[in-house]
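# got a sequence here, can you model it:
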Amino acid sequence: MNRVFIPLNLPQPDPVPADAVVDSLSGLTMGTSWSVRLIRPAGCDLKTMQDGIQRQLDLVVAQMSTWSSDSDLSRYNHAAADSWQVLPEHFLKVLDCALAVAELSGGAYDPSVGPLVNLWGFGPDPKRSERPDDVAIARERQRCGWQRIRIDRARHALLQPGDLYLDFSSIAKGYGVDLVAAYLRSVGAVSYLVEVGGELYGQGVKADGQPWWAGMEHPPAAAGADEHVQSIAALHGVALATSGDYRRYFDDGERRYSHTIDPRTAQPVAHALASVAVLHADCMTADAWATALMVLGDEEGLALALSNGVAALFISRDGEGFRERLTPAMQAMLG
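Below you'll find the predicted structure:
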């Protein structure tokens, strides 16, 4: 059974030829894959478009990767205490979005959570198979705190107060999606679906007049559980980002530790919420909100999404099955 979400106030899509063919491109970036399906604009060959897309994503890696030792992010993270680091425009745009969500979420989202992400084995450091000790957790927690970030707008510079370590892993893929979409618009594409590591943005319609339909991720069901309702969304001028505790984790004894770290407790989240899907006008913001709501859980997260008008679908574990809750903004899109 399918449940359909159609965003409100959709702009009128640009027409495409009745015989338009959908081309597919793909590649690798940020430790994952990317794919683009599009109706190619006249005068653009696929090789040129492939290279143009990859350039956008390489820019994100060059500026925002914690895995790359020579990225702008790594340069900042390893800079001397009390030094000001001049940083590029895209970096600061992503940081501004991250800080806005950090403030709105009361620190449930925090771009400085990197030391804890690394300690728990979900960053560039080696993976773990057991919980870190309390002393190490307390030590790395002292390094975090989005309130320590200071920006000099006139100089496009960021203060390194000492041992602050930023991590854009929960927002960079979304921004990569937005950059690719902007590039496609710049070369005249009017119909495309962009995906980077599961985060999506769609624009326009295909030759049959149908929008780009995207299925929303659902957590793996327990063996023998009833088949769930499949939610699909029409992506036309809309992004879809998902955060789930089932994507990366490790087991230590009877406890499973998710890659989603709550900056407020310095621990992986331990509530019943399994995933959150967010629809938003841009993928960078959707990506950050999905993480923030995943950290908060279904009660606090739902309340925050409600107060900020966020369109979100919450899926929580309930015995052997799942329970779904929709914000009013998401409910309003039900077709």
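
# could you use CA atoms for every contact and neighbour count after this?
OK.

# need the nearest residue in space to R3, chain neighbours excluded.
S231 (4.7 Å; CA to CA, 6 or more residues apart in numbering).

# now for the helix or strand containing the one you found, which elements pack on it?
Here S231 sits within strand 230-235, counting by DSSP states H and E. Judged by 3 or more CA pairs under 8 Å, 6 or more residues apart in numbering; DSSP states H and E, strand 230-235 is in contact with strand 2-5, strand 199-203, strand 212-215.

# here is the second sequence; please produce its structure so I can put it next to the first one:
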Amino acid sequence: MTLLASCQRNALPTHVNGIAQGSAFNITIYGLDDDSLTYRIGTWLSDYNQLASAWDSQSTLSRLNAGDSVYVAQDFVELAQISRMLHSLSNGYMSPTLNPLIEAWGFGSGLGYLNMSDSLAVQQLMRQVNDARSWCPEKPGLWAWPEGMSLSFTSVAQGHSVDLISERLMAMGATAAIVEIGGEVRCFGRKPNGKDFKVGIEKPLEQKSKDLQEIIPLRDRALATSGDYRNVKKDVVTGERYAHTIDAFTGWPARSNMLSATLIGPTCAEADGMATAAMAMGFDATVEWMSAHPLWDAYLIHVRDDGTLATWSSY
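Next up, the predicted model:
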């Protein structure tokens, strides 16, 4: 995803960019003249990494997954509660309990060990998915997962961090901003020229490209895109290619006719989680979900039965 930003000469914005959570971030802020913005945003992102990183062994999430009792801060409680809500909103397709399978398929912090012939191992790991035991904290304090439980918030965490930065900029008095981390975007307000922000959706190509599939105007909403065209592995036994989206109902990499799903919703955490869910749901089920949730919008790229690409949008 490419961030498209412009400004008027008499209303210059503040730009903050860098690398966080393994991805580039780009933030454009209007109406806030504060020399500490770069430092503040860097600190916010660093602090969030200490909460939700699956790759930092000392993060709150990693320590909980290791079986430790850990003090959970309010931001982590909110992340967990949003993830629980999205599990329900997505009809179970977005499941934090998928972490054992995400790791086993090699899309987590390790190399993975499953291949496409390991049906018994997949069945055994599925016993840990959708565990009904209570895992979601209701308030800050000392917390531990139920014994043996391992969770993943990777489908929501990046979007949630976008939300936190957006809300803090609003609280500081920014009149408008667009916040993008790794392709997850939220904006509020309008640019000084009265125009909405615009976000470019990349073409679904295996190699990252500046070629855009679509340009979407965005005002006081959030957008996230998930796709199965880059984070792909090749099975060492069968040679079959499979993508990183795991089906919460089977434990196998999702076999979907969806190539790319862009969801537009009220918050970036929600858009992030539902974009991931859409990739597992497939095109038809996602369109059906959209009809039941009219406050959401989507831009979908899918593969027809004859192998050609098609697009669908709700706006």
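
# picking that back up, buried residues in the strand holding S231 of structure 1, which are they?
Buried positions in strand 230-235 of structure 1, judged by neighbour count with 16 or more other CA atoms under 10 Å: S231, I232, A233, A234, L235.

# what's the answer for stretch 66-73 of structure 1, then?
T66, S68, S71, D72, L73.

# so the first one sits in a helix?
No: the secondary structure assignment for T66 of structure 1 gives coil rather than a helix, going by DSSP: H, G, I helix; E, B strand; the rest coil.

# show me what it aligns to in structure 2.
Here T66 of structure 1 is matched to A54 in structure 2, going by TM-score structural alignment.

# and the helix or strand hosting E140 of structure 1, what does it pack onto?
Assessed by DSSP H and E, E140 of structure 1 sits inside helix 134-141. With contacts taken as 3+ CA pairs under 8 Å, 6+ apart, helix 134-141 of structure 1 sits against helix 114-119.

# against L46 of structure 1, how distant is the aligned partner of A171 of structure 2 in structure 1?
In structure 1, the residue matched to A171 of structure 2 (TM-score structural alignment) is S186. From S186 of structure 1 across to L46 of structure 1, the span is 15 Å (CA to CA, to the nearest Å).

# also E199 of structure 1?
Taking CA to CA, one finds E199 of structure 1 at 22 Å from L46 of structure 1.

# swap in A207 of structure 1?
19 Å.

# host element of the spatially most central residue of structure 2?
With the centre of structure 2 defined as its mean C-alpha position, the nearest residue by CA atoms, centre = their mean is D272, 3.5 Å away. Assigned by DSSP H and E, D272 of structure 2 belongs to helix 268-281.

# can you tell me the mean distance of that helix from structure 1 after alignment?
Compared with structure 1 after the fit, helix 268-281 of structure 2 shows a mean deviation of 0.9 Å (mean CA distance after the TM-score superposition for structure 1).

# so that helix aligns onto which residues of structure 1?
The aligned range for helix 268-281 of structure 2 is 283-296, by TM-score structural alignment.

# where's that stretch relative to the chain centroid, distance-wise?
6 Å (CA atoms, centre = their mean, to the nearest Å).

# remind me what the helix holding D272 of structure 2 packs against, helices and strands.
Under the contact criterion of 3+ CA pairs under 8 Å, 6+ apart, helix 268-281 of structure 2 touches helix 74-89, helix 157-172, strand 184-188, strand 222-227, strand 258-265.

# in the second one, what counts as buried?
To tie it back to what came earlier, the one meant is helix 157-172 of structure 2. Quick answer for helix 157-172 of structure 2 (16+ other CA under 10 Å): A157, Q158, G159, H160, S161, V162, D163, L164, I165, S166, L169, M170.

# circling back to that earlier point, between A207 and L46 of structure 1, who's got more neighbours?
Per other CA atoms under 10 Å, whichever of A207 of structure 1 and L46 has more neighbours is A207, with 16 against 13.
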